Structures are given as structure tokens and as C-alpha cells.
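Asks: Fold the following for me, if possible:
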Amino acid sequence: MGHNPHRLQVVQRAFTLSVDVHRMADHCQESMARLSPGMRNQLLRAVNSIALNLAEGAGHQSPAKTAAFCNTAIGSCNEVELQLRLARALDIIAADYDPLVEEVIEVRRMTFGFRKHILAKPPRP
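Replies: Here you go, the predicted model:
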């Protein structure tokens, strides 16, 4: 049974996270380009991947396929978290953006929960 991605809180949170990271990256574009060329592009691709994989996975009828998309989203959460921590360590972003790391962790936690929920449902005949 597929899910409407617009009704899933995890998709909504991932979408908002993506918007927030885009805004942060726009604000820090010059320092990112100077200290870590390519970081901005990779960070934006990874953060977009979270919401996009969750939305795509939600539409699948197969719990296994949905779980596979959740796994990809979890991997992207890991990547975004590490990139944000690296940007902070390099002073590319200020402490003002530390809540973004916490939000990535929360979206990842929610994604684990969604995957667990999907896989716990008995298959339909």
C-alpha cells in the first residue's frame, strides 16, 4: 500500500530541512567556495536526496522497495550531517546553524521509524 508523501510528517520535515540548508548554503556560498570547493553542490544534492527518496519510496506498493528508498534517505542524512559538521569545523558556517545538524538527526530518526513501520505491516494477499 503506497502512502501520500504530502501527508507524511517525515517528508514534510525533510523538505523543510532542504529549504533551510539551501538558504544556509546561499548565505555561506563564498566561504564554501573558498575553503571547500564542491562542498555546496554536494551538500545540496545530498539534502535534496533525503526528501526526494522518501517521497519516491512512499509511492511504492512494496514494503521492501519503500524500505530501500528509506535506506537511501538515511545514507543521505548521514552525509548531510557530516558535511554540516565539517563546514562548522572549518568555520564555513557559524554556530547559528547548529540546529540544522539536530534537524538532520531528527529526520534520520523519523526515517528509521517510518522504515520500521513499513516493514512491520503484514504483506497484503
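
Asks: okay, CA-based contacts and neighbour counts for the rest of this
Replies: OK.

Asks: and the helix or strand hosting residue 117, what other elements does it pack with?
Replies: Using DSSP states H and E, residue 117 maps to helix 98-120. The contact analysis (3 or more C-alpha pairs under 8 Å, 6 or more residues apart in numbering; DSSP states H and E) places helix 98-120 against helix 9-27, helix 63-89.

Asks: Proceed likewise with the subsequent sequence, for comparison:
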Amino acid sequence: MNIPVQSHRDLKVWQIALDLTESLYRLSERWPKHELYGLTSQVRRAAVSVAANIAEGAGRKTTGEFIQFVGIARGSLAEVETLVILARRLDYIGEEVCHALMQDILELGRMISGLIQSLERKRSLS
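Replies: Alright, predicted model coming up:
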């Protein structure tokens, strides 16, 4: 039996995106202070954008709008991935931390793609 989604807060993909955002905020607190308005700010904004766009899409009226915002979230996740790789290359994070983050990003990306596919099926049935 499927439980209906009442809010974006019910979406596992949104919850995982918020967890990733929290992790990146805590991790980036330790980055050099000269990066505060550079890489630190950029990775935080990109991570927030993933969860925020999922939430905004869920709050829209049409499935098409939801798909559009989830697509933006997917783009923001690609930005997060790029910034994590850069943080590793600059030695702001270690290899193990980078690997764990990349696994989380990969899984979240799969979930986002699955949500888009599900929404596209729903739209085609309407």
C-alpha cells in the first residue's frame, strides 16, 4: 500500500538532501577562513539548492513544474559534486571523507533521477 505524500518533508529524497547539506555545512566549518566567501559559500549554497528545489517543486501546482524544479536540484547536486572534488584536490578534505561524500552524492543522484522518472510516468498517465 502506498502512503500518500502530504508534504515535501515526507519525501525521502528531500530528507537525504537535507542530511547532505547539514554534513557539508559542518565539514566546511573547518575549511580555511579565506574560503568563507569562496568555496565554503559556494558548496553550502549549492547543497541548500538541492533540498530547496525539491521542496519548491513539491509545493507547485503541476507535475510538470515539480519535474522542472527536481531537474534544477539535480543540476545543483552536480555542482556539489564538482565542489567536493575541488575541496579534495585542495586538501580541504581527506580521501576517505571525499569517498563517503561521493557515495552519498551518487545515491542522492539516483534518488533524484528516480523521482523524475516517477513524476514523468505520473504526468503521462494524467
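
Asks: Please dump the helices and strands packed on helix 98-120 of structure 1 into a markdown table; it should also carry mean neighbour count and distance to residue 119 of structure 1 for every row.
Replies: Shown next, in a markdown table, are those (neighbours: other C-alpha atoms under 10 Å; distance: least, C-alpha to C-alpha, whole Å):
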| stretch | mean neighbour count | distance to residue 119 of structure 1 |
| --- | --- | --- |
| helix 9-27 | 18 | 16 |
| helix 63-89 | 20 | 6 |
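
Asks: Nearest to residue 55 of structure 1, out of those helices?
Replies: helix 9-27 (6.5 Å; C-alpha to C-alpha).

Asks: Please work out which residues of structure 2 line up with the closest one.
Replies: With TM-score structural alignment applied, helix 9-27 of structure 1 matches the range 12-30 in structure 2.

Asks: Contacts for the matching stretch, please.
Replies: 8-9, 40, 43-44, 47-48, 50-51, 54-55, 104, 108, 111-112 (C-alpha atoms under 8 Å, 6 or more residues apart in numbering).

Asks: circling back: adding distance to residue 97 of structure 1, write the helices and strands packed on helix 98-120 of structure 1 out as TSV.
Replies: TSV is the format used below for those (distance: least, C-alpha to C-alpha, whole Å):
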stretch	distance to residue 97 of structure 1
helix 9-27	8
helix 63-89	8
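
Asks: and residue 118 of structure 1, which of the ones you listed is closest to it?
Replies: helix 63-89 (5.7 Å).

Asks: Stretch 28-41 of structure 1: which residues count as buried?
Replies: Within stretch 28-41 of structure 1, the residues scored as buried using 16 or more other C-alpha atoms under 10 Å are 28-29, 31-32, 39-40.

Asks: What count of nearby residues applies to the nearest residue to residue 83 of structure 1 once chain neighbours are set aside?
Replies: Counting by C-alpha to C-alpha, 6 or more residues apart in numbering, residue 83 of structure 1 lies nearest to residue 43, which is 6.6 Å off, once chain neighbours are set aside. Neighbour count of residue 43 of structure 1, defined by other C-alpha atoms under 10 Å: 22.
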